[in-house]
Structure formats: C-alpha cells, structure tokens
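**Q** Need a 3D model of the sequence below.
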Amino acid sequence: MSKDPHAKRFEVQRLVERSLDLARNALLQQGSFLPGFIAVQPNGMYNVGVAAQGGAQGSNLLIMALKQKASAKQIRAAAVYRDVRVRPEGASEDVDAIQVVAELASGESYNVFQVYRMDEERLVFEEGREVERVPPVIFAESDRSEAGTKRWWEFWK
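**A** Predicted coordinates for the structure are as follows:
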C-alpha cells in the first residue's frame, strides 16, 4: 500500500463503507447479523466472511484469525463489523448500532459506530457516525500487549 495519507484514508473509508453495506444487507434480510470481516490481501483483493457464532466470542474468533493472517503478512488491511447496542451521549437508553473497526498494516485503526433503527421494514441510518482512533489489535506488534493497553475488543465483553 502507498504511504500516501490520502490512499490510507481511502482504504479505511472503503473498508468502513463496504462493512456497513454488508451489515445493512444482512439487517434487511434477517433483522440482525453475525459478526463479519473484510480482509484486504496484498494485491487488493477482498476476502469476506462471517463468524459461526454471535457476540463477543464470534468477534474474538474473527480477530484471532485475522491476527494470524496479519502476522504472516497475508493481509494489508482488515475490518471487523458487528451488531451492538450503544448509549449515545445524553440519551437515557441504548440504541442499535453497527460497529466497524477498520485497521491498516501501518497501524492506523478506527472504531466507527453507525446508529440505525428499523422503521416499518425499512432500515434507517441516523445522521452522522461516531468515529474514533483506537489502538490496533489485528496489526498490533507483540509489545503492545503490555498491561494497561486497552484493546477495542475488550469493550465487547
């Protein structure tokens, strides 16, 4: 991948948009979805998959498989997406959201939450997305496992 920051930003945006598309299609067809992933091979081709089980356990299995591929240099970027409940700032109750974590081999990692609601068989994405930079997990170096380092998947437990 290019070291150009615009190319990196484009790769992250593509992963997030594609993940949201996959989640959106599953929501429309099934009303919910299992955690899924997109892995970008060094040649730019995508591998797409879904966990065999839901929740944190399914997400963690995907992460471990992607970490193995990353350490073997078989992928240059990856995204994991899942169906979650979040409480927006100032709200009194939880709402549905799609969480996407997109990472690049360069170490850039972003956590994205897209709030949604089902409105009479129609999926409606709320305006705006919550985006935050987070420490990498899939492409993390082994020395990042020090005590005190927060990993985004720990918040799913």
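**Q** CA atoms for contacts and neighbours, from now on please.
**A** Noted.
**Q** who touches stretch 137-144?
**A** 63-64, 66-67, 70-71, 78, 103-107, 151-152 (Cα atoms under 8 Å, 6 or more residues apart in numbering).
**Q** Looking at those residues, which are in strands?
**A** 78, 103-104 (DSSP state E).
**Q** Closest to residue 24 out of those residues?
**A** residue 78 (18.4 Å; Cα to Cα).
**Q** next up, for comparison:
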Amino acid sequence: MSKDPHAKRFEIQRLIERSLDMARCALQQQGSFLPGFIAVQPNGKYDIGMAAQGGTDGSNLLITGLRQKAVAEHLRAAAVYRDVRVRPRGALEDVDAIQVVAELASGESFNAFQVYRLDADNLVFEEGPDVERVPSVIFAEAACMAAAAKRWWEYWR
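**A** Alright, predicted model coming up:
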C-alpha cells in the first residue's frame, strides 16, 4: 500500500463502507447477521468470511484468525463487523447498531457504528455512521506476536 495518507484514508473508508453494505444486506434479508470480516491481501484482493457463531465468541474467533494471518504478513488491511447494542450520547436506552472495526497494517484503526431500527417490517438506518479513531486490535497484537515468534539468534544478528 502507498504511504500516501489519502490512499490510507480511502482504504479505511472503503473497508467501512463495504462492511456496512454486507451487514445491511444481511439485515434486510434475514433480520440479523453473524459477525463477518473483510481481509485485504497484499495484492488488493479481498477475502470475505463469516463466523460460525454469533456474539462475542464469534467476533473473537474472527479477530484471532485475522491476527494469525497478519503475523504471517498476508494482510494489508482488515475489517470485522457485527451486530451490537449501543447507547447513543444523551439517550436513555440502548439501540441496535452495526459496528465495524477497520484497520490498516500500519496500525491505523477506526470504529464505526451505524444505528438502525426495525419499523413495521421496514429496516430504517439513522443518519450516517459515527466513526472514531481507536487503538488497533488486529495488527498491534500481530506485531507483538511476530516479535515473540522470533528465535533468540535473530535478536543477536
């Protein structure tokens, strides 16, 4: 990937948008969805998958798998999306939302939340997603795992 900040911003934006699109389609067709991921290979091709189970366990399995791929340097970016409940600022109760965690191998990481509701069998999405910068979950851990995997003689070269 280019070191150009615009290219990085575009990659993150594209991951968030595609993840939200996949989650929205699943919600419209099924009313819910299992956690899923999009992984970007070094050549720019996408790997797309879904957890075998829902909830935190499903998300954690996806993140663990992405970390392992990142350690082997088989990813340049990744995103995990899941169905969550959040409490917006100033609200009195939790609401449904799609959460997307999108990261670049360089360590830049963003969280996006798209609030939605079901009204009389219609899926209604609130205004655009709320995006904020967050600490890396996939690639930061992958860097630590890669460093720990080095043999002692690699440190002494």
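**Q** TM-score for the pair, please.
**A** The TM-score (TM-score structural alignment, normalised by the length of structure 1) is 0.88; 143 aligned residues with a Cα RMSD of 1.1 Å.
**Q** rewinding a little: which ChimeraX command selects the buried ones in the contacts of stretch 137-144 of structure 1?
**A** ChimeraX command restricting the contacts of stretch 137-144 of structure 1 to the buried ones, with burial defined by 16 or more other Cα atoms under 10 Å:
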select :63,66,67,70,78,103,104,105,107
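**Q** Columns distance to residue 52 of structure 1 on top of the contacts of stretch 137-144 of structure 1, output as JSON lines?
**A** Listed next are these as JSON lines, based on distance: Cα to Cα, whole Å:
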{"residue": "63", "distance to residue 52 of structure 1": "13"}
{"residue": "64", "distance to residue 52 of structure 1": "14"}
{"residue": "66", "distance to residue 52 of structure 1": "15"}
{"residue": "67", "distance to residue 52 of structure 1": "18"}
{"residue": "70", "distance to residue 52 of structure 1": "21"}
{"residue": "71", "distance to residue 52 of structure 1": "23"}
{"residue": "78", "distance to residue 52 of structure 1": "18"}
{"residue": "103", "distance to residue 52 of structure 1": "22"}
{"residue": "104", "distance to residue 52 of structure 1": "24"}
{"residue": "105", "distance to residue 52 of structure 1": "26"}
{"residue": "106", "distance to residue 52 of structure 1": "29"}
{"residue": "107", "distance to residue 52 of structure 1": "27"}
{"residue": "151", "distance to residue 52 of structure 1": "22"}
{"residue": "152", "distance to residue 52 of structure 1": "21"}
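**Q** Of the contacts of stretch 137-144 of structure 1, which belong to helices?
**A** 63-64, 66-67, 70-71 (DSSP state H).
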